[in-house]
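Asks: Just a sequence and a predicted model for now, questions to come.
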Amino acid sequence: MNKNQLKASTIIGHNILNDQGKQIGTIKDLIIFQKDGTVLALISSGFNFGESKKYHVVPLAAFGFALQEKTMKDELIITLDISKNELKNAPGFDTDNWKQALDSKFVQSVYDFFELENPQLSSSQNRI
């Protein structure tokens, strides 16, 4: 395993640390857009109110991936340069409303929040 080639099963269920080494959430699932290969991670941060469960959405490009050498096997460290409080304000959706996560305006709001270029826009502009 290296940090440039990751299996989905390796990162799903993995804890996310901020730059101070504190856990801020867990990767629960991935959304992969077939058209352009865009990958968004669904994060549970423990901010669930009432009966509904909310996932925050983070572009895979926003994460840092590092391998920490251990005696028996390398350990993957996934970081996100954001506080737990800031993550609470990141775009998200109620798990009962998956359609929202696939909406192009919602996806753009995710990229805007993390100040990243949306590959869906650049790939469609390259086709013109």
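Replies: Received, thanks.

Asks: C-alpha from now on. contacts and neighbour counts both.
Replies: OK.

Asks: looking at this, Gly25 is in a strand?
Replies: Yes - with DSSP: H, G, I helix; E, B strand; the rest coil as the criterion, Gly25 is assigned to a strand.

Asks: so it makes contact with Gly13?
Replies: No - shown here, Gly25 and Gly13 do not form a contact pair, counting by C-alpha atoms under 8 Å, at 9.7 Å.

Asks: ok, Ser109 to Ala66 distance?
Replies: Computed as C-alpha to C-alpha, to the nearest Å, the Ser109 to Ala66 distance reads 27 Å.

Asks: Which residues in the longest helix along the chain does the neighbour count mark as buried?
Replies: The longest helix of the chain (DSSP state H) is helix 104-113. Using 16 or more other C-alpha atoms under 10 Å as the burial criterion, the residues of helix 104-113 that qualify are Phe106, Val107, Gln108, Ser109, Val110, Tyr111.

Asks: Ok, stretch 24-41 next?
Replies: The neighbour-count criterion (16+ other C-alpha under 10 Å) identifies Ile24, Gly25, Thr26, Ile27, Lys28, Asp29, Leu30, Ile31, Val39, Leu40, Ala41 as the buried residues of stretch 24-41.

Asks: nearest to Glu115, of the residues you listed?
Replies: Set against Glu115, the nearest of the buried residues of stretch 24-41 by C-alpha to C-alpha is Leu40 (14.3 Å).

Asks: follow-up on the earlier one: ok, so of the buried residues of stretch 24-41, who is nearest Thr79?
Replies: Nearest to Thr79 among these is Ile24, at 9.2 Å by C-alpha to C-alpha.

Asks: got another, please set it beside the one above:
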Amino acid sequence: MTPLDPQNSASADLSGAPGAPGANIVGMGVGEGPGPDVMAASTLDGNKVMSSDGEHVGKISDIMLDVRGGRIAYAVLSAGGFLGIGDTLHAIPWSALTLDTDDRCFVLDAPVERIKNAPGFDKDHWPSMADLQWGASVHAYYNRSPYWTATRDVVEDRESESNL
């Protein structure tokens, strides 16, 4: 098993490129604690999200896990509304986000108009996030490879190691 080492080319692609499985990290704002490479999901809830053109578009309300695959499936962006009432929720591919440690926010790789026009849902009508067709359409909207294909080699390597 390869340890997490962004300097090691044998580890997973952590570049944040459209096919990369994880979020990119920028900035020098590293504080106390385990972050920013490994963090508790709860510490990211409520973090503001900025568009690629510098507009505040909402906040992270949830981080959805692919429990069987051991991967982050989506971040859920809460946008609009007031004090949580009338918010529109959007599933965001994790790889479309960049954690900015200096400004303590996420930057979504899309302009504000694209985000405003993104397919969304409300808190009482969540989509079936395990539906591969739905998931592929969300990833395509943000020009990202679906997380289950972007991380397939990592998961398959882990499964073959466990069978030894």
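Replies: Thanks, I have the structure now. Since we're looking at a predicted model, the values are computed, not measured.

Asks: one step back: now distance to Ser45 of structure 1 too, for the buried residues of helix 104-113 of structure 1, in JSON lines please.
Replies: Rendered in JSON lines, the data for the buried residues of helix 104-113 of structure 1 read as follows (distance: C-alpha to C-alpha, whole Å):
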{"residue": "Phe106", "distance to Ser45 of structure 1": "19"}
{"residue": "Val107", "distance to Ser45 of structure 1": "19"}
{"residue": "Gln108", "distance to Ser45 of structure 1": "21"}
{"residue": "Ser109", "distance to Ser45 of structure 1": "19"}
{"residue": "Val110", "distance to Ser45 of structure 1": "16"}
{"residue": "Tyr111", "distance to Ser45 of structure 1": "19"}
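
Asks: From the residues you listed, pick the one nearest Gln125 of structure 1.
Replies: Gln108 (14.7 Å).

Asks: corresponding residue for the closest one in structure 2?
Replies: Following TM-score structural alignment, the counterpart assigned to Gln108 of structure 1 within structure 2 is Ala136.

Asks: In space, not sequence, find me the middle residue of structure 2.
Replies: Within structure 2, one residue has its C-alpha closest to the average C-alpha position: by C-alpha atoms, centre = their mean, that is Trp94, at 1.7 Å.

Asks: Now do that one against Asp109 of structure 2, distance only.
Replies: Distance check for Trp94 of structure 2 against Asp109 of structure 2: by C-alpha to C-alpha, it reads 11 Å.

Asks: same thing with Lys123 of structure 2?
Replies: Taking C-alpha to C-alpha, one finds Lys123 of structure 2 at 24 Å from Asp109 of structure 2.

Asks: With neighbour numbers in mind, choose between these two.
Replies: Neighbour count, other C-alpha atoms under 10 Å: between Lys123 of structure 2 and Asp109, Asp109 has more, with 20 against 12.

Asks: who's in contact with that one?
Replies: Ser51, Ser52, Ala96, Leu97, Thr98, Tyr142 (C-alpha atoms under 8 Å, 6 or more residues apart in numbering).

Asks: Not counting residues beside it along the chain, what's closest to the fifth one?
Replies: The shortest distance from Thr98 of structure 2 to any residue other than its chain neighbours is 4.5 Å, reached at Asn24 (C-alpha to C-alpha, 6 or more residues apart in numbering).

Asks: counterpart of the one you found in structure 1?
Replies: For Asn24 of structure 2, no residue is aligned by TM-score structural alignment.

Asks: Likewise for Leu108 of structure 2?
Replies: With TM-score structural alignment defining the correspondence, Leu108 of structure 2 maps onto Leu80 in structure 1.

Asks: how near is that match to Glu51 of structure 1?
Replies: Counting by C-alpha to C-alpha, the gap from Leu80 of structure 1 to Glu51 of structure 1 is 27 Å.
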